[in-house]
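A.B. asks: Have a look at this fold, sequence not included:
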């Protein structure tokens, strides 16, 4: 039976764009929650300003492993409070609450770990080679060009919690791109753009990598995280410009990721400087 407009198929209905069907919270919970699982709850909302902000506001009352997914974010944020927006149901927009018992100096690895987990999942579930731009961008190749398809934002929530948010363009079309340098899984010729299995794959991969890392006390080398990140990082080996706090810039070759998750830049005068925060601009392709 075809429903009438009065039964919820109008322009604001969650079924109004059949190319972008809604996610199903009950099925996701059955697949991801359970005894021994990292994920302890999963809430799905039709729209919100920012999943990071919402989850952080409840961090004190929630156990580790809470997941908040939104079909649309109206005030999504990237690093440096940059706006992140996309049409409803065109991507994966979610945040997770983590409370890792690891030394404080290892916490900078959380957004890098999330990048490895997302890239690993997308290679398996979407057939897309996703590269990592230090520290938090997810890159895909569209028409031979490197494009940003997603980003990661980790923020402290209370004394012990960290909320990690992921925004990933899945079915965004060329005419919907916010900037010419953006991309999506669909534009990168993904073999799967069904958000349900993609979200399951990403959260399972994140659970696996987080488990390895915390079991190793946050040690990126012992957990295999440092090597995995270096293997998938598109920044290493490139000439880069690091735009640092205090209006300072550093230009050189991205030589390594150190044990604290910082980018080591080798400058033309022979110095090696570890960068813990800042914008990185790729100046030439990797060798």
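C.D. replies: Okay, I see it. If you're wondering where the values come from, they're calculated on a predicted model, not measured in any experiment.
A.B. asks: C-alpha only now, for contacts and for neighbours.
C.D. replies: Fine.
A.B. asks: All the helices of the stretch 101-250 of the chain, residue numbers only.
C.D. replies: 109-125, 195-215, 225-232 (DSSP state H, counting those that start in this stretch).
A.B. asks: With respect to burial, which of these scores highest?
C.D. replies: Most buried of those by mean neighbour count (mean count of other C-alpha atoms under 10 Å) is helix 109-125; its value is a mean of 23.
A.B. asks: between that helix and helix 195-215, how many degrees?
C.D. replies: Put simply, helix 109-125 runs at 140 degrees to helix 195-215, going by axes from the mean of the first three to the mean of the last three C-alpha atoms, to 10 degrees.
A.B. asks: and the comparison structure, right after this:
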């Protein structure tokens, strides 16, 4: 049987069953836990936009999952799209009571949590590309399988969105540099345990970070991020605002979550915004 997409039936692709909302709620919505609600919609434009719209009336810990996103957004206003039920597309509402200067660590923290949870649940070697890409190896080649986008929502809220390719096949990849858990030989592509693993890991790391008043060192977040970051130690090109580019070695992540790049002339620059390209080593 050839799977079909977009037919309107929730069982249109038998290899991609829908998420089990009742089971996910039983496993994640526990007394005293971070997660307070979990809703799943068949399709929406953007879970980030939807959750941000109701942030003022929702408690911290609301989770919104979409089986399909039609206008998902990544960093730098890039579009994120994939076939229905081929991945995990969700957003969480957080209201961290930490100094504003430390909020930049929230998407990096989410990357640590997602990589840790997926490495355990999917059995894949997952790494991070600064600031918020999730990387897997496909036939020995580094590929982007997911991304994270954090956006302010109201005076005290932050909506953090995660998009992850789970069962995307080679002929469905949006670009040749993309990947998925299936293409990385994941031991499981069952999205229910994968989502539970990511959310439980996020609850763990978010709890450590907020308990330390957002301090990336006291919470262990910076150490964990640097340990899992594939960007560090690499020659990179930072494409910066104003059509400026910086080429050098990524040597550290500073206390503000910026990537520190050492230029060939010996100077160092902390990059807080822009696109990072991993370059091949100089022969």
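C.D. replies: Received, thanks. Predicted model, so just to flag it, every value in this text is computed and none were measured.
A.B. asks: follow-up on the earlier one: to residue 161 of structure 1, which of the helices of the stretch 101-250 of structure 1 lies closest?
C.D. replies: helix 109-125 (11.8 Å; C-alpha to C-alpha).
A.B. asks: what's the matching range in structure 2 for that closest one?
C.D. replies: Counting by TM-score structural alignment, helix 109-125 of structure 1 lines up with residues 105-121 of structure 2.
A.B. asks: That stretch vs structure 1, average offset?
C.D. replies: Here the mean offset of stretch 105-121 of structure 2 against structure 1 after fitting is 0.5 Å, by mean C-alpha distance after the TM-score superposition for structure 1.
A.B. asks: rewinding a little: can I get the helices of the stretch 101-250 of structure 1 in TSV with distance to residue 263 of structure 1?
C.D. replies: Listed next are those as TSV, based on distance: least, C-alpha to C-alpha, whole Å:
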stretch	distance to residue 263 of structure 1
helix 109-125	11
helix 195-215	19
helix 225-232	10
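A.B. asks: who wins for proximity to residue 253 of structure 1 among the ones you listed?
C.D. replies: Across the helices of the stretch 101-250 of structure 1, closest to residue 253 of structure 1 is helix 225-232 (C-alpha to C-alpha), at 14.4 Å.
A.B. asks: Just give me the match in structure 1 for residue 12 of structure 2.
C.D. replies: So, by TM-score structural alignment, residue 12 of structure 2 is matched to residue 16.
A.B. asks: hang on, isn't that match packed against residue 10?
C.D. replies: Yes: with contact defined as C-alpha atoms under 8 Å, residue 16 of structure 1 reaches residue 10; the gap is 6.2 Å.
A.B. asks: picking that back up, nearest to residue 22 of structure 1, out of the helices of the stretch 101-250 of structure 1?
C.D. replies: Proximity to residue 22 of structure 1 (C-alpha to C-alpha) singles out helix 195-215 among those, at 8.6 Å.
A.B. asks: average distance between the closest one and structure 2?
C.D. replies: Counting by mean C-alpha distance after the TM-score superposition for structure 1, helix 195-215 of structure 1 comes out at 0.3 Å.
A.B. asks: Where in structure 2 does that helix fall?
C.D. replies: By TM-score structural alignment, helix 195-215 of structure 1 lines up with residues 191-211 in structure 2.
A.B. asks: Doesn't residue 68 of structure 1 belong to a strand?
C.D. replies: Yes: under DSSP: H, G, I helix; E, B strand; the rest coil, residue 68 of structure 1 falls within a strand.
A.B. asks: Near it, how many other residues are there?
C.D. replies: Here the count is done by other C-alpha atoms under 10 Å, and residue 68 of structure 1 has 21 residues near it.
A.B. asks: Quick check: the aligned residue for it in structure 2?
C.D. replies: In structure 2, residue 68 of structure 1 lands on residue 64 (TM-score structural alignment).
A.B. asks: same thing with residue 165 of structure 1?
C.D. replies: Mapped onto structure 2 by TM-score structural alignment, residue 165 of structure 1 lines up with residue 161.
A.B. asks: now for residue 134 of structure 2: what does it line up with in structure 1?
C.D. replies: Checking TM-score structural alignment: residue 134 of structure 2 goes with residue 138.
A.B. asks: Hmm, that match is touching residue 128, no?
C.D. replies: No: using C-alpha under 8 Å, residue 138 of structure 1 is not in contact with residue 128, being 11.3 Å away.
A.B. asks: of those two, who's got more company?
C.D. replies: Taking neighbours as other C-alpha under 10 Å, residue 138 of structure 1 and residue 128 compare with residue 138 leading, 27 against 21.
A.B. asks: ok, residue 175 of structure 2 - how many residues close by?
C.D. replies: Using other C-alpha under 10 Å, residue 175 of structure 2 has 10 neighbouring residues.
A.B. asks: Translate it into the numbering of structure 1.
C.D. replies: In structure 1, residue 175 of structure 2 lands on residue 179 (TM-score structural alignment).
A.B. asks: Please report how far that match lies from residue 172 of structure 1.
C.D. replies: 12 Å (C-alpha to C-alpha, to the nearest Å).
A.B. asks: try residue 42 of structure 1
C.D. replies: The spacing between residue 42 of structure 1 and residue 172 of structure 1, counted by C-alpha to C-alpha, is 25 Å.
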